[in-house]
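dropping a prediction and its sequence here:
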Amino acid sequence: MQDSIEEGPTVGVRDRKRAETFRRIHEAAVDLTLRDGLAAATVADIAERAGVSRRTFFNYYPSKEDAVLGLREPQIPAHAVEAFLHPSLPPPDGTSPGKDRLWQAVELTVTTLASLGSPANPKVHAIVAANTELFDRVREHRDATQELLVNVLTERVAEQNRSPSTADSVRALVLLAGAILRFAHCEDPDILKNPDPTAIKKAITTFREALKDIA
C-alpha cells in the first residue's frame, strides 16, 4: 500500500473520469459475482463487462475481491494531519477546535479509513455474507491503512525533530482510535460512511472509563 496524502479538494475532468472507471469496475464485479459466484467471476470477465482492459483493471484494483468490495487506496488529508500534529492550528472550517487529542485522533482515523470506500451497498453486504473470507480482506485493508497513518504521522514528527516520546504518543493515540472505531462499528456498521458523533462519543467515553478502571 502506497503512502498517499491528499493535497486538496480539487476535482477536475480527469478525477471524474477516474471515479467513473472505479464505479464501473466495482459494479461489474458485483453484478458478475452475484450471477456467477465469487470463485467463478474472473478478472477478465469483470474487465470486459466494465469496458476496460485487464491492465486498466489492475491500475484501479489489485484484486477482484477489492473490486467487489469497492476498496481503494486510502487518502490521508494533509490538512487533517497538520491539525493533528499542531492542535493550536484552527480547523479549515474556521470553527473552534474544542476537542481533545483523542477526539482528533479518532476523527483523523475516521477520515482516512472512510477514503477506502465502504461496502455499504446491500448487494455487497449479500456477497460478503455469502463469502466470509471477504471480512478478512476488509480487515486487512483497515489494519494496513491504520499502520500507514501511523507511519505518515511518525515520519512527520521525525521531520520536525520532535522527541521520541511524541512519536510514541502519536502512535498510541492512533492505535487507540482504531480500537475505539472497531468498538463503535459493532453497534453501527455504517460508522465510517456516516459518522455519528453521538455513537463515537459513546465509544470514546466507554474506553475512557475502561482505562480508568485499569489505571
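All right, it came through fine.

alpha carbons only for contacts and neighbour counts from here, please
Will do.

nearest the middle, which residue of this structure would you pick?
Taking C-alpha atoms, centre = their mean, the centroid of the chain lies closest to L113, which sits 1.7 Å from it.

shouldn't that one be in contact with K193?
No. Counting by C-alpha atoms under 8 Å, L113 sits too far from K193 to count as a contact (9.3 Å).

show me the contacts for the residue nearest to the centre of the chain.
L113 sits next to P74, R142, T145, Q146, L192 when contact means C-alpha atoms under 8 Å, 6 or more residues apart in numbering.

switch the cut-off to 10 Å
73-76, 107, 141-146, 149, 178, 181, 192-193 (C-alpha atoms under 10 Å, 6 or more residues apart in numbering).

the structure to be compared is supplied as follows:
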Amino acid sequence: MHNAEGSLRERNRLETWTAIHDTAARLSFEKGLAEATVEEIAAAAGVSRRTFFNYFPTKEDAVLGVRAPAVPAEALRDFRGGDDDLFGRTVSLLAAVVMSMTRGGSPRGRRLELIRRYPELRTRFHQYASAAEKLVEPILAERLAGAAARPAPEDSVAAMLALAGAVIRFAYARDPEMSAGTDVAIENALEIFRDVIRKNP
C-alpha cells in the first residue's frame, strides 16, 4: 500500500509539474516571455502561486521545464562499478545528470525554440548545465585521485568533463529530439568521437 501511495503521489507531482511547464511555455509563445507572469501561469495551470514556486524557483525554469540537476543513484553505481572505459562511463554519468534537469514529457524541440526566440533563457539553461558538470567533477576527481601525476588529476578531470560535454552537445545537435532514444544517440556520438580520435592521433 505504501508503494502505491508513493507512486500516486509521484504521478500527481509529475502531472502538476507538466501542467505548470506546458502552460508557462504556451503563454510565453502566445504573449511573450516578459508578458507571461507567474500569477497568470499559475492561474491557467490551476495552481496557486505558492504551488508554482514549490515546483519552479523562477518563471524561466518553468518556461524551460528545467530544474536543478542531481546525480541519479543508478548512474553513480554504474560509473563506480563499471569497466575500464572511464571516458564512456563519464559520458554516461554526465548525460544522466543533465537528463535529471528535465522530466518526462518536456519536448526538447520546444525548449530549443523557446531559447531561440528568447535568448535570455540560454543563460539559465547554461547555469544548470554548468551545475551538472560541477556535480560530476568531484566524482570523477575521486576516481582519478590515484592516477599518475601527468597530466595532473585536476587537468585530467577538466579535460574529461570537456570531452564528455562535447559528446553530449554533439549528440543533441545531430538529433535534438533524440528520436532513437537518448542512450542510443549518446552512444553513437561517443563512437564517432572515439573513431575521430583513433584516426587522427
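That came in fine, so what should we check first? Computed from a predicted structure; not experimentally measured.

how alike are these chains, TM-score-wise?
The TM-score (TM-score structural alignment, normalised by the length of structure 2) is 0.76; 191 aligned residues with a C-alpha RMSD of 3.3 Å.

now the contacts of L113 of structure 1: which count as buried?
73-76, 107, 141-142, 145-146, 149, 178, 181, 192-193 (16 or more other C-alpha atoms under 10 Å).

can you tell me which of those residues is closest to E65 of structure 1?
H141 (11.5 Å; C-alpha to C-alpha).

setting the sequence-adjacent residues aside, check what's closest to A189 of structure 2.
A171 (5.3 Å; C-alpha to C-alpha, 6 or more residues apart in numbering).

quick one: which helix or strand includes the counterpart of the one you found in structure 1?
Aligned counterpart of A171 of structure 2 in structure 1: A184 (TM-score structural alignment). Using DSSP states H and E, A184 of structure 1 sits within helix 164-187.

got the buried residues for that helix?
Those would be 167, 170-171, 173-181, 183-185, for helix 164-187 of structure 1 by 16+ other C-alpha under 10 Å.

corresponding residues in structure 2 for stretch 134-150 of structure 1?
Going by TM-score structural alignment, stretch 134-150 of structure 1 sits over residues 121-137 in structure 2.

give me the mean distance between that stretch and structure 1.
Here stretch 121-137 of structure 2, set against structure 1 after superposition, deviates by a mean of 1.9 Å using mean C-alpha distance after the TM-score superposition for structure 1.

and the helix or strand D15 of structure 1 falls within, what's buried?
According to DSSP H and E, D15 of structure 1 maps onto helix 13-36. By neighbour count with 16+ other C-alpha under 10 Å, helix 13-36 of structure 1 contains the buried residues 21-22, 24-34.

cool, and stretch 95-107 of structure 2?
Residues A95, A96, V97, V98, M99, S100, M101, T102, P107 are the ones in stretch 95-107 of structure 2 that count as buried (16+ other C-alpha under 10 Å).
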